[in-house]
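S.K.: Sequence first, then the predicted structure:
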Amino acid sequence: MPPGERLVQKISSTRAFARCAPHVIPALDRAVHRLTRGKVLLSAQLLPGVILSATGARSGLVRRTPLACMPEEGGTWVLVGSNFGRPGHPAWTGNLLKYPDAEVSWHGRDIPVRARLLTGAERERAWRAVLAFWPPYAAYQARVEREIRLFRLERR
């Protein structure tokens, strides 16, 4: 584990982080991503990240959302709808449920993807992998009654 990562994991597990992070981190990510023409995501300095472009479930407009992700062998990604351990599902998960065809910006490349909500044994395997990848997700799940949604993004 790189120096300081344990401290960052501890901080990111707190309720105070959950209150402020959703307002600060995405705004910083969008700005840095735009300024670097898609080459850098600030939050990806700690966790890999994508910019998800998905159609809004209610508006029908394209919504761009910076998200941490867990890259998998074979060129797929798992997205975790943790919402930083806040009660409701994040809006982007509802967008993917209604419109699973989307696009991710990954290392400066735009890649068309199809999202699939993971359920059952497949979700359990992915959840174990996600917890090994970033343990603070366990604290997020413990704070909420809902099951955190996991999506696998596959290239179209």
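M.R.: Alright, I've got the coordinates.

S.K.: When you work out contacts or count neighbours from here on, use the C-alpha atoms and nothing else.
M.R.: OK.

S.K.: So what touches the lengthiest strand in the chain?
M.R.: The longest strand of the chain (DSSP state E) is strand 62-72. Surrounding strand 62-72, the residues in contact under the criterion C-alpha atoms under 8 Å, 6 or more residues apart in numbering are 26, 29-30, 43-44, 47-56, 77-80, 92, 130, 133.

S.K.: go on, stretch 124-140?
M.R.: Contacts of stretch 124-140 (C-alpha under 8 Å, 6+ apart): 9-10, 12-13, 70, 78, 82, 84-86, 150.

S.K.: let's see 7 Å
M.R.: With contact meaning C-alpha atoms under 7 Å, 6 or more residues apart in numbering, stretch 124-140 is reached by 9, 12-13, 82, 84-85.

S.K.: Against that first model, consider the following:
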Amino acid sequence: MDRARMVQRMSSTRGFAKVAPYVVPALDRTVHRLTGGRKMLSDQMLPGVVLTAKGAKTGLERRTPLACMPEEGGTWLLVGSNFGKPGHPAWTANLRRHPEAVISWKGEEIPVTARQLAGAEREEAWQAVLGFWPPYAVYQSRVERRLRLFRLERR
């Protein structure tokens, strides 16, 4: 089994879903800070960004390391998978309330506007995301909610 398939299989397990939300973001923040924003530990699995967005309730800045799918043309897709756990991740509520945000992408701070996808546009993007990272299908199968999908565009 190649490395990519092994990582995908491991990330689809319930054990990973229990541990990852606590371990992966903390490690990503540390590696991101130590490399001046150029790298994250989870880059070994998927490309990632650090999203800085205002909190939906507090309005305070929140920094969240997230996996992403870069698209041709300079946009990024973010999936609110929460590792297949119940409940939407907080960062999705933040973007819905305050769509103007900043991402750290490969050491560059980029102002973006987030747009939650719906309808045919969402379905097309969802198929692309599944081709890019098949474990998202497993995450979706574990929850009754529909995973939120956002496209980030440069401002």
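M.R.: All right, it came through fine. Bear in mind the structure is a predicted one, so any value in this text is a computation, not a measurement.

S.K.: hang on, the earlier thing: write the ChimeraX selection for whichever of the contacts of stretch 124-140 of structure 1 are buried.
M.R.: Entered in ChimeraX, the line below selects the buried ones among the contacts of stretch 124-140 of structure 1, by 16 or more other C-alpha atoms under 10 Å:
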select :12,13,82,84,85
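
S.K.: just to revisit the earlier point, can you flag the buried ones in the contacts of strand 62-72 of structure 1?
M.R.: Buried by 16+ other C-alpha under 10 Å: 26, 29-30, 43, 48-56, 77-80, 92, 130, out of these.

S.K.: picking that back up, for the longest strand of structure 1, give me the average deviation versus structure 2.
M.R.: With the two structures superposed, strand 62-72 of structure 1 lies on average 0.3 Å from its match in structure 2, counting by mean C-alpha distance after the TM-score superposition for structure 1.

S.K.: so what does whatever helix or strand comes next after that strand touch, helix or strand wise?
M.R.: Counting by DSSP states H and E, the next helix or strand C-terminal to strand 62-72 of structure 1 is strand 76-81. Here strand 76-81 of structure 1 is seen to pack against strand 62-72, strand 149-155 when contacts are counted using 3 or more C-alpha pairs under 7 Å, 6 or more residues apart in numbering; DSSP states H and E.

S.K.: Adding mean neighbour count and distance to Gly120 of structure 1, write the ones you listed out as JSON lines.
M.R.: Shown next, in JSON lines, are these (neighbours: other C-alpha atoms under 10 Å; distance: least, C-alpha to C-alpha, whole Å):
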{"stretch": "strand 62-72", "mean neighbour count": "19", "distance to Gly120 of structure 1": "19"}
{"stretch": "strand 149-155", "mean neighbour count": "21", "distance to Gly120 of structure 1": "11"}
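
S.K.: rewinding a little: against structure 2, where does the longest strand of structure 1 fall?
M.R.: Counting by TM-score structural alignment, strand 62-72 of structure 1 lines up with residues 61-71 of structure 2.

S.K.: Just the buried positions in whichever helix in structure 2 runs longest, please.
M.R.: Counting residues, the longest helix found in structure 2 (DSSP state H) is helix 14-34. Buried residues in helix 14-34 of structure 2, counted by 16+ other C-alpha under 10 Å: 14, 17, 25, 28-29, 31-32.

S.K.: could the residues you listed be laid out in TSV, adding distance to Pro99 of structure 2?
M.R.: Output for the buried residues of helix 14-34 of structure 2, formatted as TSV (distance: C-alpha to C-alpha, whole Å):
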residue	distance to Pro99 of structure 2
Arg14	31
Ala17	27
Pro25	21
Asp28	23
Arg29	22
Val31	26
His32	23
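
S.K.: which one of the residues you listed is nearest Leu60 of structure 2?
M.R.: Arg29 (18.0 Å; C-alpha to C-alpha).

S.K.: re earlier: residues making contact with the helix or strand just after the longest helix of structure 2?
M.R.: Next helix or strand after helix 14-34 of structure 2 toward the C-terminus (DSSP H and E): strand 48-54. With C-alpha under 7 Å, 6+ apart as the test, strand 48-54 of structure 2 has contacts from 60-68, 94-95, 98, 101-105.
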